[in-house]
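Engineer: My questions concern the predicted model and sequence given below.
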Amino acid sequence: MARKTFISYKYSEAQGTRDKILGALGMDARYYQGETSTSPNLTDRKTETIKNHLKKMIFDTSVTIVVISPNMKLSNWINWEIEYSLRETTREDRTSRSNGIVGVIQKDYYFGGYGWILNSIRNPDGCSSRSIDESKLYDIIIKNRTNLKNPIYACPTCQSVDSLNGSYISLVTEDDFISNPNQYIENAYEKSKKINVFNITKQTNAQKNWWSSFL
């Protein structure tokens, strides 16, 4: 079943990935609630205007797709969009529940691959697993990874956590996501239905401080 989705991304470097995702969704792209190449430009609008516009789009969705790109942390909005996606929000007579969230790691279009953030490591027991450069990620993403209360291990010996089901915010490569977007969207949605089995962080101090600068 198709889910209403919102894509959070840094426009200057990830609009192409956004368009690829929408293309991969095919007919299901009609359930997408976020910006497209034909959306009005809001960059010159006031912060509160932009925020209200984003709230309207996110509120009616059930899954947020976050494009993990090299300079994502320079965005003024992605961190807030993730945190708003995790809130239970009431508008008029409706209350939304926390969105499922999946991170899509953007491929390096100059050199290919994902070495800018991913590395493969070999554990002492001989298993291979991936390591992620967390300096590229917002705290809200880091705190909602490997946060299943009863961990699911891909390997019980080295206790490497299942990359898809062991985190509320799973990170998948662009290639994997594009090949089967509904698999990952549905996985994120199903986790949102049982959110209580995760230790969820819905807001970080960095975000509180960011918004205080506009008061």
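Structural biologist: Structure's in. What do you need?

Engineer: can we go C-alpha only for contacts and neighbour counts from here?
Structural biologist: Fine.

Engineer: What's the separation between the residue nearest the centre of the chain and residue 205?
Structural biologist: By C-alpha atoms, centre = their mean, the chain has its centre lying nearest to residue 66, at 3.1 Å. Distance of residue 66 to residue 205, given as C-alpha to C-alpha, to the nearest Å: 20 Å.

Engineer: so what does the helix or strand that the residue nearest to the centre of the chain is a member of touch, helix or strand wise?
Structural biologist: Using DSSP states H and E, residue 66 maps to strand 63-68. Using 3 or more C-alpha pairs under 8 Å, 6 or more residues apart in numbering; DSSP states H and E, the elements in contact with strand 63-68 are strand 5-8, helix 11-25, helix 78-86, strand 100-105, helix 181-193.

Engineer: for comparison:
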Amino acid sequence: MINKIYISCEPKDSSVKHLSGSMTTTVNDYVTYIENKLANNKIYRGIHGSEFHGDITEEYISEEIKYKILDSTLTILLISPDMKAADGDERTQWIPWEILYSLTPTLRFDKVMRSNAVIAVILPDKSGDYSYFNKLSTFKILSENIKGGYIPIVKWRQLIYNFDKCIQLAYERKERTHSVYRNVE
């Protein structure tokens, strides 16, 4: 089976551990790492760092993101210490919408597009620690689907060493559990 993968994250968050060979690291570097790791049976359908620039409207970006998510079968959500904006208004941030688009079955070209399998991956903070996640205020749609058992959580090191096993876990959860796909609040 070919997996089409979309990665949701806060790409400019630099509060993560440096990847080897890099002086400064952002979450986007982790996206690139995953993209380079994908084998022939996996296709990256996410956003590239420089894809949206210039006089592009938010509506255009939203439609492009929605299209890429609808054309994928798996969403990997990279969790980082500063992924959520300080103001807390989830309606103005992309990640909750990307989660919603991933979880919501959609009618497209007279065909029902099934929801994606989703997996949350905790990235290490600058010191290489993962415990920040226990205190992190996450998006409501994310926390509801983690608590409901639909979205499994793994640490970055688990994903790198057992990539296929982690991806399979997301697909298994999708088949066994119903997502909570309310509107973003």
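Structural biologist: Received it, and whenever you're ready, just let me know what you need. Keep in mind that what you see is a predicted model, and the values were worked out from it rather than measured.

Engineer: Could I get the TM-score for this pair?
Structural biologist: Scored against TM-score structural alignment, normalised by the length of the second structure, the superposed chains reach a TM-score of 0.81; 166 aligned residues with a C-alpha RMSD of 2.0 Å.

Engineer: picking up where we left off before, and the strand holding residue 66 of the first structure, how far from the second structure on average?
Structural biologist: Once fitted to the second structure, strand 63-68 of the first structure is off its aligned match by 0.5 Å on average (mean C-alpha distance after the TM-score superposition for the first structure).

Engineer: whereabouts in the second structure does that strand align?
Structural biologist: Counting by TM-score structural alignment, strand 63-68 of the first structure pairs with residues 74-79 of the second structure.

Engineer: Off-centre distance for that stretch?
Structural biologist: Distance, stretch centre to chain centre, for stretch 74-79 of the second structure: 2 Å (C-alpha atoms, centre = their mean, to the nearest Å).

Engineer: What are the contacting residues of that stretch?
Structural biologist: 3-10, 27, 69, 102, 116-123, 170-171 (C-alpha atoms under 8 Å, 6 or more residues apart in numbering).

Engineer: Next, format the helices and strands packed on strand 63-68 of the first structure as TSV and append mean neighbour count.
Structural biologist: Below are those laid out as TSV (neighbours: other C-alpha atoms under 10 Å):
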stretch	mean neighbour count
strand 5-8	25
helix 11-25	16
helix 78-86	22
strand 100-105	26
helix 181-193	19
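
Engineer: Nearest to residue 48 of the first structure among the ones you listed would be which one?
Structural biologist: The minimum distance between residue 48 of the first structure and these falls on helix 78-86, with 12.5 Å, by C-alpha to C-alpha.

Engineer: so the closest one aligns onto which residues of the second structure?
Structural biologist: Counting by TM-score structural alignment, helix 78-86 of the first structure sits on residues 95-103 of the second structure.

Engineer: Superposed on the first structure, what's the mean shift for the matching stretch?
Structural biologist: Following the fit onto the first structure, the mean deviation recorded for stretch 95-103 of the second structure is 0.5 Å by mean C-alpha distance after the TM-score superposition for the first structure.

Engineer: so how far is residue 184 of the first structure from residue 25 of the first structure?
Structural biologist: For residue 25 of the first structure relative to residue 184 of the first structure (C-alpha to C-alpha), the value is 12 Å.

Engineer: count of neighbours near residue 59 of the first structure?
Structural biologist: Neighbourhood size, residue 59 of the first structure [other C-alpha atoms under 10 Å]: 23.

Engineer: which non-adjacent residue is nearest it?
Structural biologist: Nearest residue to residue 59 of the first structure in three dimensions, chain neighbours excluded: residue 96, at 6.5 Å (C-alpha to C-alpha, 6 or more residues apart in numbering).

Engineer: Aligned to that neighbour, what sits in the second structure?
Structural biologist: So, by TM-score structural alignment, residue 96 of the first structure is matched to residue 113.

Engineer: try residue 176 of the first structure
Structural biologist: Per TM-score structural alignment, residue 176 of the first structure is aligned with residue 158.

Engineer: Many thanks, we can stop here.
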